[in-house]
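1. How does the following fold in three dimensions:
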Amino acid sequence: MERFRTLSLIDPDTRRRAETTMSFAQGRFHVEPYESPAEFFADWPFDSVLLVADNDDCIASVLEGLRARGAWLPIIGFSDVVDPLRSARVMFDGLVAYIPAPVSRDLVDAFLSSTAQELAALTRRKNRAAAARARLSGLTRREAEVLSGVAEGLTNKAIADRLGISHRTIEIHRANLLRKLDTNSSYQAMRAAIEADLLS
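-> Below you'll find the model as predicted:
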């Protein structure tokens, strides 16, 4: 996985953090240890795979921090005791793997090597979606409703009837949303919405 050369280790347990960092010393990845999500986000290495301890709300804080920054990075969670229900839950939240502690360099290396192409594609897709969400966040509620109608294939008149406003007002909202999305194409606006998962 050539894109990612750094592993960012986020673990509040000082001893375990030091042992994990040392275990990766001779590997192909450089490890940057962090005590907390706040410390990680203060440094913010963009091209990194995250190894995050499942302590308290550590994983949730990292996921929320990434969402707030409009970004996505591959996250491998780890815990001393792997509870299948807990690991399934955090995997649904956005992790790419969940492994037992102590973290094995060989296991992480094997996982990243065997999934390199999939993770690279997933990273591109997730970051496109994050960028689309950032662009769409500037739309007003009404502009988002107009975009939803456009995505459904409705005419301006049908959107106006649905929203109870004039056809001319729809044209204004449509022009504004295209300007905000920096496109002159309704197709590109719909694509941004789909990439951001705002439309079904």
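2. make it CA atoms for all contacts and neighbour counts henceforth
-> Noted.
3. Secondary structure element holding the most centrally placed residue in the chain?
-> Taking Cα atoms, centre = their mean, the centroid of the chain lies closest to residue 72, which sits 3.1 Å from it. Here residue 72 sits in a region with no helix or strand, counting by DSSP states H and E.
4. And the helix ranked longest in the chain, what does it pack against?
-> In the chain, assigned by DSSP state H, the helix with the most residues is helix 116-136. Counting contacts by 3 or more Cα pairs under 8 Å, 6 or more residues apart in numbering; DSSP states H and E, helix 116-136 packs against helix 186-195.
5. ok, and for the helix it packs on, which residues are buried?
-> Of the residues in helix 186-195, 186, 189-190, 192-195 count as buried by neighbour count, 16 or more other Cα atoms under 10 Å.
6. export the residues you listed to a markdown table and tack on distance to residue 2?
-> Shown next, in a markdown table, are the buried residues of helix 186-195 (distance: Cα to Cα, whole Å):
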| residue | distance to residue 2 |
| --- | --- |
| 186 | 37 |
| 189 | 33 |
| 190 | 33 |
| 192 | 28 |
| 193 | 30 |
| 194 | 29 |
| 195 | 25 |
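7. compare with the first, here's sequence two:
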Amino acid sequence: MNYGETIHICGIDPVVRTSLKSILEKTDYRVRLHDDAGRFFEAVEPEARGCVLAYVDMPDLIGLDFLETAKEHRIELPIIVITGQANVRGAIQVMKEGAYDLLELPLSEEKLVAAVQQAMTRRADFRAYRGRPRLTPGRLSTLTSRENDVLAGLVEGKLNKVIAHELGISARTVETHRSHIMTKMRVKSVADLVRISLGAPRHDPSRMVPPAARQMSVEISDSRR
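-> So this is what the prediction gives:
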């Protein structure tokens, strides 16, 4: 048992919440369920150790105020947002509001456990990143002027064709610039690109701790759909 570290599950459909609890208890972490945000904030102290799984309904971003309230209460636990249907604009918004990570349902057991374990092991990094500037000058300085234009559009959640129209170039050219940007920024996904651009910690696969030697195909269905 990882004493003192608790995984808090809040604002998620009861059926999904129970499934998450069942899986995460196998990792030896203490798991605590909260029916709603109000009860979570009443129960958790700012200096608590662990992480939070919270639901945000996209595309309307219902539940996003949870992240804002967490900042107001000075909660320093990494918050992993779970959603039934992720989109780029929504992902950018939850990262801007301070989420540590974003996971989309249905979710494999392996991915869930890996995300939680990384949030636990990198909590100190997360706390430090929250107070840092949102740019990485070293890598950003390698981008060309046009690549910076494309990056700005991506961070705002714009589609390739919209960026292309605004810059007067083709969508294929935007895709090429995006590929170059991701190479220079050393990321493999747009989500990681957004994290770096916003100053949030990105995933480092070499530091993930995979679940004990088993490949599970169990998936958690989003009962909200």
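8. what is the orientation angle of the longest helix of the first structure with helix 186-195?
-> Computed by axes from the mean of the first three to the mean of the last three Cα atoms, to 10 degrees, the angle separating helix 116-136 of the first structure from helix 186-195 equals 120 degrees.
9. Return the distance of helix 116-136 of the first structure from the chain's centre.
-> 7 Å (Cα atoms, centre = their mean, to the nearest Å).
10. Could you give the residue range in the second structure aligned to stretch 83-93 of the first structure?
-> Following TM-score structural alignment, the aligned partner range for stretch 83-93 of the first structure in the second structure is 87-97.
11. and of the buried residues of helix 186-195 of the first structure, the nearest to residue 92 of the first structure?
-> residue 195 (18.7 Å; Cα to Cα).
12. gap between the closest one and residue 134 of the first structure?
-> 11 Å (Cα to Cα, to the nearest Å).
13. try residue 58 of the first structure
-> From residue 58 of the first structure to residue 134 of the first structure the distance is 24 Å (Cα to Cα).
14. For the residue nearest to the centre of the first structure, which residues are in contact?
-> Residue 72 of the first structure sits next to 66, 123, 126-127, 130 when contact means Cα atoms under 8 Å, 6 or more residues apart in numbering.
15. Just flag the most distant two among these.
-> Longest span within those, Cα to Cα: 66 and 123, 12.7 Å.
16. before we move on, the earlier item: read off where the helix or strand just after the longest helix of the first structure ends up in the second structure.
-> The C-terminal neighbour of helix 116-136 of the first structure among helices and strands, as given by DSSP H and E, is helix 141-151. Aligned using TM-score structural alignment, helix 141-151 of the first structure spans no residues in the second structure.
17. Now the following helix or strand past helix 141-151 of the first structure: buried residues?
-> Going down the chain from helix 141-151 of the first structure, the next helix or strand is helix 156-163, by DSSP H and E. Neighbour-count burial for helix 156-163 of the first structure, counted by 16+ other Cα under 10 Å, picks out 156, 159-160.
18. nearest to residue 48 of the first structure, of those residues?
-> Checking the buried residues of helix 156-163 of the first structure one by one against residue 48 of the first structure (Cα to Cα), the nearest turns out to be residue 159, at 43.8 Å.
19. The closest one reaches residue 149, doesn't it?
-> Yes. Judged on Cα atoms under 8 Å, residue 159 of the first structure makes contact with residue 149 at a distance of 5.8 Å.
20. quick revisit: kindly supply the PyMOL command isolating those of the contacts of residue 72 of the first structure that are buried.
-> Only the buried entries of those go into this PyMOL selection, using 16+ other Cα under 10 Å:
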select buried, resi 123+126+127+130
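21. Residue 130 of the first structure reaches residue 71, doesn't it?
-> Yes. Under the criterion of Cα under 8 Å, residue 130 of the first structure makes contact with residue 71 at 5.7 Å.
22. ok, how many other residues are close to residue 9 of the second structure?
-> 25 (other Cα atoms under 10 Å).
23. That one sits in which helix or strand?
-> strand 5-10.
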